[in-house]
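Asks: next input, structure requested:
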Amino acid sequence: MDELAALVQQGDPDRYAATIAASDSARARLWPLYAFNLEVARAPWVTQEPLIAEMRLQFWTDVLDDIAAGKPARAHHVAAPLAQLWRAADLPVALGQGLVAARQWDIYRAPFADDAAFRAHLDATSGNLMWLAALALGAPPHSEGPVRAMAFASGLANWMVAIPQLQAAGRIPLVDGRDSAVAGLARDGLAQLARARAQRRAVPAPILPVMLTGWQAGAILQRAAQRPELVAQGGLLRSEFRRRGVLMLRALSGRW
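Replies: Down below sits the predicted model:
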């Protein structure tokens, strides 16, 4: 588990920071999922060859197929603990498959077909991951709405932060990149965040470490809504000190 913790800490420091307030048992369930997400998200970017990237994603599809079929876990530093968790928590394999399939977009340079396709991508990646994490900590079915609403806001905020890098890599990250459209999209994200927070009572306290992964979403989306030109400039993030302070206050208050 220490290897997974180090992997998440290095590759996904914000999600790692959100787990610090969690119990040991919660972290033991979250880190395999977050490490899995990292491996899948990186797969399209470690090579310039689309076929090799496809093969890397196929590996994770096969890992999930093996879990569904009850086959022995693959000898891989993430796949083995992931399989153990998946079976112990009885997680839906289809959610993981959807997350992997969505990463096909990262391999190629085609734009999203429309706004619905873009939103579906966020839901399949950020949404599926956050709901899987919530399920791993025992979330009841009625929590899915607010969890996915938070995931959309969080995923959109992270996406907007990554836009300069995506564009530099030759991708077309937005259906409409005009400032007015970017500001409108950010407002949609803020509305989803408000929706999630309005349904706090539907999310049990043990799910707090999962919801805290969206701790930056509000500030990022607010800045994007007010100054959409900052998105292309890469100017959405606050200072590290202030960001960590916000996380600490949310963790202590239990109000994500």
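Asks: okay, CA-based contacts and neighbour counts for the rest of this
Replies: Will do.
Asks: before we move on, what SS does A75 have?
Replies: Secondary structure, DSSP: H, G, I helix; E, B strand; the rest coil: A75 is coil.
Asks: over to G235?
Replies: Going by three-state DSSP: G235 is coil.
Asks: need the contact list for it.
Replies: Neighbour list for G235: V161 [criterion: CA atoms under 8 Å, 6 or more residues apart in numbering].
Asks: so how far is M130 from it?
Replies: Separation of G235 from M130 (CA to CA, to the nearest Å): 26 Å.
Asks: and A194, by the same measure?
Replies: 17 Å.
Asks: just Y34 next, same as before
Replies: 9 Å.
Asks: the two: which has the busier surroundings?
Replies: M130 (29 against 25; other CA atoms under 10 Å).
Asks: for P111, list the residues it contacts.
Replies: Applying CA under 8 Å, 6+ apart, the residues near P111 are R171, I172, P173, L174, V175.
Asks: by neighbours, which of those residues wins?
Replies: Most surrounded of the contacts of P111: other CA under 10 Å gives P173, at 22 neighbours.
Asks: tell me the contacts of it?
Replies: P173 neighbours (CA under 8 Å, 6+ apart): P111, F112, I163, L166, Q167.
Asks: SS state for it?
Replies: coil.
Asks: only the buried subset of the contacts of P173, as a ChimeraX command please.
Replies: Buried residues among the contacts of P173 (16 or more other CA atoms under 10 Å), as a ChimeraX selection:
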select :112,163
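Asks: nearest to V203 among the contacts of P173?
Replies: I163 (30.8 Å; CA to CA).
Asks: and the closest one, what helix or strand is that in?
Replies: helix 144-168 (DSSP states H and E).
Asks: return the distance of that helix from the chain's centre.
Replies: Here the centre of helix 144-168 is set off from its chain's centre by 7 Å, with CA atoms, centre = their mean, to the nearest Å.
Asks: and for stretch 113-130?
Replies: The answer for stretch 113-130 is 10 Å, by CA atoms, centre = their mean.
Asks: I'd like the structure of this one too, to check against the first:
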Amino acid sequence: MSADTFADTLRREDPARYLASLFAPAPVRANLWAVYAFNAEIARIPASVSEAVIGEMRLAWAREALADLYARPPRVRRHPVYEALATLRDQPGAPDEALLAGLVEARNADLGEGAFPDTAERDAYIDRTAGTLMRAGARLCAPDWQPGDGAERALTAAGRLWGYTGLLRDFARLCAAGRPPVTQDELEASGASVETLRRGLQPETAIKAREGLVDRARHAARDLSASRKALPASVFPAIGYAVLARGDLAAARRPADPYNYAPADNPLGAQLALLWASVTGRV
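Replies: Sure, this is the predicted structure:
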């Protein structure tokens, strides 16, 4: 798969990361695209299967393909994404097998049903998906960078801001799939149930159920504002798209109907927001 094909895939399936990656030098951008294409490949599995067991089989195939890729000598599957990862594997800052396998394992949660057990488990899911991908990208952009406490706080906050706003964007789809991105306590406190959310009923109750998502996203946004100065400019191509989550969060706080909420598609506005953030450092 050529770089242009990866670019087309990311423009369609992961436009925010794609736009931010354009701020990277060409060689770094190609490495980011390889990792992002891998993430897109595994992230689409849960939504593309009719039965969980089929999704489990496809994720198992991905884990086996990674094991082959990192074997000595490597055995590279004839698949464009894994061929790109093979080229990336030994470059400075490249993710190791454990990191990529962790991304695969995290997607098993997307094959189940029901709410999250608690907030800690939901935070952990976001850290293992959005957070891990953001850290992998930052390391590709700055292989020799050793983040201190402030930068670690910023990375965690940026990943959670993006992850939580992602759950808000996907709220209706996840509810319809029987996987509402709320906790058991949030369900009980709101009076909602997995079934009412699945059927798109009682929007007022659904708004109450998702208040925890909004609160966690707002907390992450405040944390990122307080710690972003610890991030070097070199990691912006891997972190900068978090600024776009701020606009999504503002819109999500005032939904007329949580089942019909969708952020406006505004590529030019996104490009301008990223350009301003790159100049000011205000991710």
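Asks: over in structure 2, find the residue span the helix holding I163 of structure 1 aligns onto.
Replies: Using TM-score structural alignment, the residues of structure 2 aligned to helix 144-168 of structure 1 are 152-176.
Asks: which one in structure 2 is aligned with L190 of structure 1?
Replies: L190 of structure 1 maps onto R218 in structure 2, by TM-score structural alignment.
Asks: what helix or strand does its match sit in?
Replies: Counting by DSSP H and E, R218 of structure 2 is part of helix 211-227.
Asks: thought W162 of structure 2 was touching T132?
Replies: No: counting by CA atoms under 8 Å, T132 is not a contact partner of W162 of structure 2; they are 11.7 Å apart.
Asks: so how far is stretch 90-104 of structure 1 from its chain's centroid?
Replies: 12 Å.
Asks: buried ones in it?
Replies: Applying 16+ other CA under 10 Å to stretch 90-104 of structure 1 flags L91, V93, L95, G96, Q97, G98, L99, V100, A101, A102, R103, Q104 as buried.
Asks: go on, stretch 208-221 of structure 2?
Replies: K208, A209, R210, E211, G212, L213, V214, R216, A217, R218, A220, A221.
Asks: show me what it is in contact with.
Replies: 157-158, 160-162, 164-165, 167-168, 181-182, 186-187, 189-192, 246, 249, 252-253.
Asks: OK, contacts around the residue nearest in space to the middle of structure 2?
Replies: For structure 2, the residue sitting closest to the mean C-alpha position, by CA atoms, centre = their mean, is A130 at 3.3 Å. With CA under 8 Å, 6+ apart as the criterion, the residues that contact A130 of structure 2 are G159, R160, W162, G163.
Asks: now swap in D185 of structure 2 and tell me
Replies: D185 of structure 2 touches D118, counting by CA under 8 Å, 6+ apart.
Asks: did I read that right, it in a helix?
Replies: Yes: assessed with three-state DSSP, D185 of structure 2 lies in a helix.
Asks: from P27 of structure 2, how far off is Y18 of structure 2?
Replies: With CA to CA as the criterion, Y18 of structure 2 and P27 of structure 2 are 14 Å apart.
Asks: look at those two and report which has more neighbours.
Replies: Y18 (24 against 9).
Asks: map the more buried one across to structure 1 for me.
Replies: Per TM-score structural alignment, Y18 of structure 2 is aligned with Y16.
Asks: follow-up on the earlier one: kindly reformat the contacts of P173 of structure 1 as TSV containing distance to I52 of structure 1.
Replies: Formatted as TSV, the contacts of P173 of structure 1 follow (distance: CA to CA, whole Å):
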residue	distance to I52 of structure 1
P111	21
F112	22
I163	24
L166	20
Q167	22
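Asks: preserved in structure 2, out of the contacts of P173 of structure 1?
Replies: Contacts conserved in structure 2 for the contacts of P173 of structure 1, using both residues aligned by TM-score structural alignment, their matches' CA atoms under 8 Å: P111, F112, I163, L166, Q167.
Asks: and the last one, what does it touch?
Replies: By CA under 8 Å, 6+ apart, the residues touching Q167 of structure 1 are P173.
Asks: skipping adjacent residues, who's closest to L30 of structure 1 in space?
Replies: A133 (6.1 Å; CA to CA, 6 or more residues apart in numbering).
Asks: do R11 of structure 2 as well
Replies: In space, R11 of structure 2 is closest to Y18, 6.0 Å off (CA to CA, 6+ apart).
Asks: surely A43 of structure 1 is in contact with R56?
Replies: Yes: using CA under 8 Å, A43 of structure 1 makes contact with R56 at a distance of 5.7 Å.
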